[in-house]
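Visitor: Got a predicted structure plus its sequence, pasted below:
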Amino acid sequence: MRTARTSLRSRIYSVLRHAILLTGGVVMLFPFIVMVSTSLKPPSEIFSPTFTLLPQEWYAIENFREAFTRVPLARFILNGLLVGATIFLFQALFALPCAYALAKLRFAGRQMTFVLVILALLIPPQVPAIPLYIGMWQLGILDTYAAIILPSTISVFGIFLMRQFFLQIPDDLIHAARIDGLSEFAIVWRIMLPTAIPALTAFAILSFVWNWNDFFWPLIVIQSEHLATPPLGIVFFDNAEAGTNYGPLMAGAVAITAPLVIAFLVAQRRFLEGFAMTGLR
């Protein structure tokens, strides 16, 4: 009797848990569902007093054609890919040796350095915006790709994430590499990098999503439309449309969101594996 009662209680908890998760998922996905639905409708249905999820008249081709012709949407997407990939390459270049030093090397001030890394995670990106802007102005690189890329080339979160991963790697592997005559930098790039691919993939997705969606910094340093990243490009699109033609506007939003969804679906297994192996929850 007690076993049956316990089993029934466990099933009820399981049903409630899945119901809560399903409800939360629907709430989070609903704005994206409305965005896709709006991108498929003609103006008459968008402004109709009755809402329908599927359009009665499919207007997707017209909306997406206007989205890509009204503003250089393809250029905005290309800018986002270029900026995101370049920033991640520099972040990985700095994060791997820094994380290796914090995880595997013994030197004076190592713990204090790691504490500073943790503290740096607490600083909002808006705090150093004015000094960074002044620095970009003094270098004469405002309104260029470099102005977008340079402030994000070092990621303290990337250093923290990779350090947590390197802590899981046995020290015997590093000692064996040193016995074989490898330098510390050679160990980083020939031993640690191949083993860190899962964590590096997880960090790559987070870095790409963050920099793809970043609106604050490009808005400050970019004035030319042809240099705009995807979120800033949506602003240009909104100005061009005067905020009334929501079909092409939502079509542009769908086109800008699609690369993020595709990237996550392609690397989903590596993403989850990377976080599992770093010990983060």
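Guide: Ah, there it is.

Visitor: Only C-alpha atoms from now on, for both contacts and neighbour counts.
Guide: Noted.

Visitor: who are the neighbours in contact with Arg75?
Guide: Residues near Arg75 by Cα atoms under 8 Å, 6 or more residues apart in numbering: His226.

Visitor: let's see 10 Å
Guide: Phe68, Leu81, Glu225, His226, Leu227, Ala228, Thr229, Pro230, Gly233 (Cα atoms under 10 Å, 6 or more residues apart in numbering).

Visitor: just Phe64 next, same as before
Guide: Taking Cα under 10 Å, 6+ apart, one finds Ser39, Leu40, Arg70, Gly247, Pro248, Leu249, Met250, Ala251, Gly252, Val254, Ala255 in contact with Phe64.

Visitor: before we go on, here's another structure to hold up against the first:
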Amino acid sequence: MKRFRFSLRTVSRHGFLAITTAFVVAPFIWMVSLSLKPPEEIFQGSFSLLPQSWHATQNYSRAMTASPLPRFMLNGVLICTIILALQILVCAPIAYALAKLKFPGRHVLFTLVLVSLLIPSQVLALPLFILAYQLGLLNTYAALVFPFIVSPFGIFLFRQFFNTIPDDIVHAARLDGMSELTIVWRIMLPMAIPALIAFSVFSVVGHWNDLFWPLIAVRSQELMPPPLGLMAFRNEDTGIDYGPLMAGSTIVVAPLVIVFVFAQRWFIEGLTSGGLK
């Protein structure tokens, strides 16, 4: 009886996960399906996952030529790389200070970090826009980067991971004459590789898909990241060209899927494990 109950719970759990996974994956499958179809099949009343006549070459070639999609992709890579590098450069020392250093107000500062996690980024859009205007940063790469240099989530994640690393390791490094910053970069961060990879995935996915802030901060097509660049397929006179739009969306999403597939083991470990086995 116990074995039967255990099997029933296992089947129910996996069934629930399969259903929720289907809801999550279905839009992406439908996006790829539409990217392979001609316009007349996209708007037909009957449902078919595979196209009757393949239109993939036309859709994907138009997605690459109708707008400078390779330029948008390059902008996305550049912006996400700069943001991630600056976030690690700023967040790791702050997280180390909150985790391993004793100073007045440490718990208050960590509370402020937790509170900042509850504030939607859109709330700060207006003051950030005014600040960028006053600094003359609008319509530049700097405008797409500077609001995200400090990541409260990055501070929180690194701080929680650093807390699991024994203090004896830090004390031994200090006895060897290492400075606090040297300890961060040569001791703490290498031990926090799973957390680093997990944060990198969150950061890259979040800023690669960001549309709200780039829509405000830049106007030049040469600076547009991928989500903003895909809006080039929207035409108020002729309507939206859905085939190339879905093809472009598939091209934009593909790098994120590939990165997650290769990094999923470290991603899960970074969210669930500690600093030492």
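Guide: Cool, got the structure. Note that the structure is a prediction, hence the values are computed from the model and not measured.

Visitor: which residue is nearest the centroid of the second structure?
Guide: Nearest to the mean C-alpha position of the second structure, by Cα atoms, centre = their mean, lies Val205 at 1.9 Å.

Visitor: In terms of helix, strand or coil, where does that one fall?
Guide: Put simply, Val205 of the second structure is helix when judged by DSSP: H, G, I helix; E, B strand; the rest coil.

Visitor: Show me what it aligns to in the first structure.
Guide: By TM-score structural alignment, Val205 of the second structure lines up with Val209 in the first structure.

Visitor: what about the closest residue to that match other than its chain neighbours, helix or strand, and which?
Guide: The shortest distance from Val209 of the first structure to any non-neighbouring residue, by Cα to Cα, 6 or more residues apart in numbering, is to Leu260 (6.6 Å). Per DSSP states H and E: Leu260 of the first structure is located in helix 246-266.

Visitor: just the angle between the following helix or strand past that helix and helix 246-266, please?
Guide: As assigned by DSSP H and E, the chain's next helix or strand after helix 246-266 of the first structure is helix 268-278. Angle, helix 268-278 of the first structure to helix 246-266, by axes from the mean of the first three to the mean of the last three Cα atoms, to 10 degrees: 60 degrees.

Visitor: In terms of secondary structure, what does helix 268-278 of the first structure contact?
Guide: helix 156-166, helix 197-213, helix 246-266 (3 or more Cα pairs under 10 Å, 6 or more residues apart in numbering; DSSP states H and E).

Visitor: can you do 6 Å?
Guide: Packing contacts for helix 268-278 of the first structure, counted by 3 or more Cα pairs under 6 Å, 6 or more residues apart in numbering; DSSP states H and E, involve helix 197-213.

Visitor: what comes up buried for the helix it packs on?
Guide: Buried residues in helix 197-213 of the first structure, defined by neighbour count with 16 or more other Cα atoms under 10 Å: 198-209, 211-213.

Visitor: quick one: the helix or strand following it to the second structure mean distance?
Guide: Going down the chain from helix 197-213 of the first structure, the next helix or strand is helix 216-221, by DSSP H and E. Comparison of helix 216-221 of the first structure with the second structure after fitting gives an average deviation of 0.6 Å (mean Cα distance after the TM-score superposition for the first structure).

Visitor: which one in the second structure is aligned with Ala74 of the first structure?
Guide: So Ala74 of the first structure corresponds to Pro70, using TM-score structural alignment.

Visitor: what about the nearest residue to its match once chain neighbours are set aside, neighbour count?
Guide: Counting by Cα to Cα, 6+ apart, Met64 is the residue found nearest to Pro70 of the second structure once chain neighbours are left out, at 7.0 Å. Per other Cα atoms under 10 Å, the neighbour tally for Met64 of the second structure reads 16.

Visitor: can you check Arg190 of the first structure too?
Guide: When neighbours are counted by other Cα under 10 Å, Arg190 of the first structure registers 13.

Visitor: how far out from the middle of the chain is stretch 114-134 of the first structure?
Guide: The chain centre lies 18 Å from the centre of stretch 114-134 of the first structure; the measure is Cα atoms, centre = their mean, to the nearest Å.

Visitor: What strand or helix carries the equivalent of Leu89 of the first structure over in the second structure?
Guide: Using TM-score structural alignment as the criterion, Leu89 of the first structure maps onto Ala85 of the second structure. Using DSSP H and E, Ala85 of the second structure maps to helix 69-100.

Visitor: ok, then the element right after that helix?
Guide: Scanning onward from helix 69-100 of the second structure (DSSP H and E), the first element met is helix 106-117.

Visitor: just to revisit the earlier point, I'd like the distance between the one in the second structure that sits across from the residue nearest to Val209 of the first structure in the alignment and Thr238 of the second structure.
Guide: If you follow Leu260 of the first structure across to the second structure using TM-score structural alignment, you land on Leu256. Using Cα to Cα, to the nearest Å, we find Leu256 of the second structure at a distance of 31 Å from Thr238 of the second structure.

Visitor: What of Leu84 of the second structure?
Guide: 39 Å.

Visitor: which of the two has more neighbours?
Guide: Leu84 (24 against 7).

Visitor: Ser39 of the first structure and Ala253 touch, don't they?
Guide: No - using Cα atoms under 6 Å, Ser39 of the first structure makes no contact with Ala253, being 8.7 Å away.

Visitor: Could you check which of the two is surrounded by more residues?
Guide: Neighbour count, other Cα under 10 Å: between Ser39 of the first structure and Ala253, Ser39 has more, with 29 against 21.

Visitor: Please pull up the equivalent of the more buried one in the second structure.
Guide: Under the alignment (TM-score structural alignment), Ser39 of the first structure pairs with Ser35 in the second structure.

Visitor: Likewise for Met250 of the first structure?
Guide: Under the alignment (TM-score structural alignment), Met250 of the first structure pairs with Met246 of the second structure.

Visitor: residues touching that match, list them.
Guide: Met31, Ser35 (Cα atoms under 6 Å, 6 or more residues apart in numbering).

Visitor: Would you mind putting the contacts of Phe64 of the first structure into CSV with distance to Phe114 of the first structure alongside?
Guide: Below are these laid out as CSV (distance: Cα to Cα, whole Å):
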residue, distance to Phe114 of the first structure
Ser39, 47
Leu40, 50
Arg70, 49
Gly247, 49
Pro248, 48
Leu249, 45
Met250, 44
Ala251, 44
Gly252, 42
Val254, 40
Ala255, 40
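
Visitor: Make a PyMOL selection of the buried ones in the residues you listed.
Guide: Per 16+ other Cα under 10 Å, the buried members of those correspond to this PyMOL selection:
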select buried, resi 39+40+247+248+249+250+251+252+254+255
